[in-house]
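Enquirer: sequence and predicted structure are below.
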Amino acid sequence: MRGAGSERDEVLLGAETVIAAMAAWVLARYLLPPSVATFAPFTALVSLQATVDRSVRDCLQYVLAMTAGATLAATLAAVAGIHGWTFGLLTLIALCIGRIRHLGRQGTPVAIVSFFAFSSGQGQIDYIGHLVASVGIGALYGLAAHLVPAPARHTGHQQQAVTALYVAMTQRLNDLADTLEAEAPDRDRLRQWRRDWRRLSAECERIRHTIEAEIENGRMNPRRTVSGSGEALPRAR
């Protein structure tokens, strides 16, 4: 926590998640029936991802999945009634809808929400309206907690990491050139070189991943950053 970085970001995200989930659950319990209150903190969890862009995208996908599941349950209950075979049909259709590519990782909640709306709510419009309200409360609290404060920007950290990697590669290449110029390396030296270069290869992948995450963190992020970061991060990549 003493310095800016991914570790402190994870701690702050965890604290925001606890506060948002708690506040959403308390408000949902106060305004809505207990049977739907759990959807509020669950939606808050979905809405709090590592970046604002991912949070908004996952939240919208979850709301779409919830709407599809609730609509499916209400329609099937009204048309065919509450039976074992209609529940099986509900499950089949919900799984098919969940495979739609635009829902991304939120395909599974289509079936989960439809189960609740069909079994607990009996497909009734009142229950579905309360469920939608609970999801809305969770989404608002989750996104609000993520925007105030917004995730920190780490453009300078990524540039420093690339610089350190460049220095390490320069040192390894110089050592390689000096040794090969002077003598034929023995097996122990070759094994050491392999270990060193494999570590550098793994470090390249790690830094590339963090740069991609920071580029994503810049999208829709209201927090200001240093001038030129839009060009600096692609150049660092």
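Expert: Sure, I can see it. Numbering: from 1, shown residues only.
Enquirer: C-alpha from now on. contacts and neighbour counts both.
Expert: OK.
Enquirer: what are the contacting residues of stretch 199-206?
Expert: Residues from elsewhere that reach stretch 199-206 (C-alpha atoms under 8 Å, 6 or more residues apart in numbering): 165, 168, 169.
Enquirer: what's the first helix or strand after the longest helix along the chain?
Expert: The longest helix of the chain (DSSP state H) is helix 187-218. Counting by DSSP states H and E, the element after helix 187-218 in chain order, helix or strand, is helix 229-236.
Enquirer: then this one, side by side with the first:
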Amino acid sequence: MGTLRNRTALVTGGSRGIGRSISERLGREGALVGVHYGSDEGAAKSTVAAIEAAGGRAFTLQAELGVPGDAGKLWAAFDERIRGLSATPGLDILVNNAGTALPAGIADTAEHDFDRVFAVNAKAPFFIIKQGLERLRNGGRIINTTSGMTRIAFPAIAATAMSKGALTTLTRTLALELAPRSITVNSVAPGITETEANAWLADPGARTHAESYSAFKRVGQPTDIADIVAFLASDDARWITGQDIDATGGSLLGL
């Protein structure tokens, strides 16, 4: 513990699945962690309790993403909680992890569903970053959670993959723009990961098929992703920017 001591982090969607693992890992490294949630306050409080039980510091903040004014509400909640904790204003690490999935191919995708997935996965991070730049200290870190499906064609989630591809492009663009402030911007692209959102992995046949994608013949765990994020948030990753880190466990390498 200690690589992120005296730093403040914000993890969107930080209360469940991959986001929870990221929040807990950053907390173990000494960061004060803002655990954002959209609707499940209980999960967010549970995450904060786990961080505190491990000797870390954390707080919850709520904002629904994908709706007008979402970024402003998020940052207003962040500022208020920081003041309440008498912590130093500002931010060192922003993890745009919150996202939604649309399990539909192009033929079955309704326009309002397309708009929703882009609002959460692409528009929200864009404006969260825009409004957060005045708070992000020089030498800070922006880390975006994208998807291995931006590399691997998977027609069954066409709009979702497309929205994550937009976030990958934003990562490269901002890496160049923010380099003069020594702010690194990278993304992490998970593959099939064992979270609540992938409850279908409980089916033995489906799990075996999912495991076959990875070179390691297993599905990913949230901690696999969190460890990569913690590295990118640390000083050790100071020379890495504009990169989309493949975190799929080598999925489909042999094809």
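Expert: Yep, that arrived. Note that the coordinates shown come from a computational prediction; the quantities given were computed from them, not determined experimentally.
Enquirer: quick TM-score on the pair, please.
Expert: TM-score for the superposed chains, counting by TM-score structural alignment, normalised by the length of structure 1: 0.25, backed by 92 aligned residues with a C-alpha RMSD of 5.4 Å.
Enquirer: returning to what we had before: would you turn the contacts of stretch 199-206 of structure 1 into a markdown table with distance to residue 189 of structure 1 and secondary structure?
Expert: Below are these laid out as a markdown table (distance: C-alpha to C-alpha, whole Å; DSSP: H, G, I helix; E, B strand; the rest coil):
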| residue | distance to residue 189 of structure 1 | secondary structure |
| --- | --- | --- |
| 165 | 21 | helix |
| 168 | 17 | helix |
| 169 | 17 | helix |
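Enquirer: what subset of those is buried?
Expert: By neighbour count, with 16 or more other C-alpha atoms under 10 Å, the contacts of stretch 199-206 of structure 1 hold 165, 169 as buried.
Enquirer: how about the contacts of stretch 199-206 of structure 1 in a markdown table, adding distance to residue 135 of structure 1?
Expert: Below are the contacts of stretch 199-206 of structure 1 laid out as a markdown table (distance: C-alpha to C-alpha, whole Å):
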| residue | distance to residue 135 of structure 1 |
| --- | --- |
| 165 | 45 |
| 168 | 49 |
| 169 | 50 |
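Enquirer: ok, the contacts of stretch 199-206 of structure 1 vs residue 145 of structure 1, which is closest?
Expert: Proximity of the contacts of stretch 199-206 of structure 1 to residue 145 of structure 1 (C-alpha to C-alpha) peaks at residue 165, which lies at 35.2 Å.
Enquirer: got a list of what that closest one touches?
Expert: 200, 203, 204.
Enquirer: against residue 76 of structure 1, how distant is it?
Expert: 59 Å (C-alpha to C-alpha, to the nearest Å).
Enquirer: try residue 96 of structure 1
Expert: The value you get for residue 96 of structure 1 to residue 76 of structure 1, if C-alpha to C-alpha is used, is 15 Å.
Enquirer: likewise for residue 129 of structure 1?
Expert: Distance of residue 129 of structure 1 to residue 76 of structure 1, computed by C-alpha to C-alpha: 16 Å.
Enquirer: if you count surrounding residues, which of those two has more?
Expert: Taking neighbours as other C-alpha atoms under 10 Å, residue 129 of structure 1 and residue 76 compare with residue 76 leading, 17 against 14.
Enquirer: hang on, that one packs against residue 93?
Expert: No. Residue 76 of structure 1 is beyond contact range of residue 93, at 10.3 Å (criterion: C-alpha atoms under 8 Å).
Enquirer: end to end, how far does stretch 112-128 of structure 1 reach?
Expert: 13 Å.
Enquirer: give the buried residues for the longest helix of structure 1.
Expert: 200, 204, 207, 208, 210, 211, 214, 215, 216, 217, 218.
Enquirer: which of those lies closest to residue 28 of structure 1?
Expert: residue 217 (30.1 Å).
Enquirer: where's the closest one relative to residue 233 of structure 1, distance?
Expert: Relative to residue 233 of structure 1, and taking C-alpha to C-alpha, residue 217 of structure 1 is found at 11 Å.
Enquirer: please apply the same query to residue 213 of structure 1.
Expert: 10 Å.
Enquirer: cool, and residue 215 of structure 1?
Expert: From residue 215 of structure 1 to residue 233 of structure 1 the distance is 7 Å (C-alpha to C-alpha).
Enquirer: overlap of the contact sets of those two?
Expert: With C-alpha under 8 Å, 6+ apart as the test, residue 215 of structure 1 and residue 233 reach no residue in common.
Enquirer: how many other residues sit next to residue 157 of structure 1?
Expert: Neighbours around residue 157 of structure 1, by other C-alpha under 10 Å: 15.
Enquirer: buried residues, the particular helix or strand that has it in it. List them.
Expert: Residue 157 of structure 1 belongs to helix 155-182 when assigned by DSSP H and E. Residues of helix 155-182 of structure 1 classed as buried by neighbour count (16+ other C-alpha under 10 Å): 155, 158, 159, 161, 162, 165, 169, 172.
Enquirer: tabulate those residues in JSON lines, adding columns for distance to residue 13 of structure 1.
Expert: Formatted as JSON lines, those follow (distance: C-alpha to C-alpha, whole Å):
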{"residue": "155", "distance to residue 13 of structure 1": "19"}
{"residue": "158", "distance to residue 13 of structure 1": "20"}
{"residue": "159", "distance to residue 13 of structure 1": "24"}
{"residue": "161", "distance to residue 13 of structure 1": "23"}
{"residue": "162", "distance to residue 13 of structure 1": "26"}
{"residue": "165", "distance to residue 13 of structure 1": "28"}
{"residue": "169", "distance to residue 13 of structure 1": "34"}
{"residue": "172", "distance to residue 13 of structure 1": "38"}
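Enquirer: lovely, talk soon.
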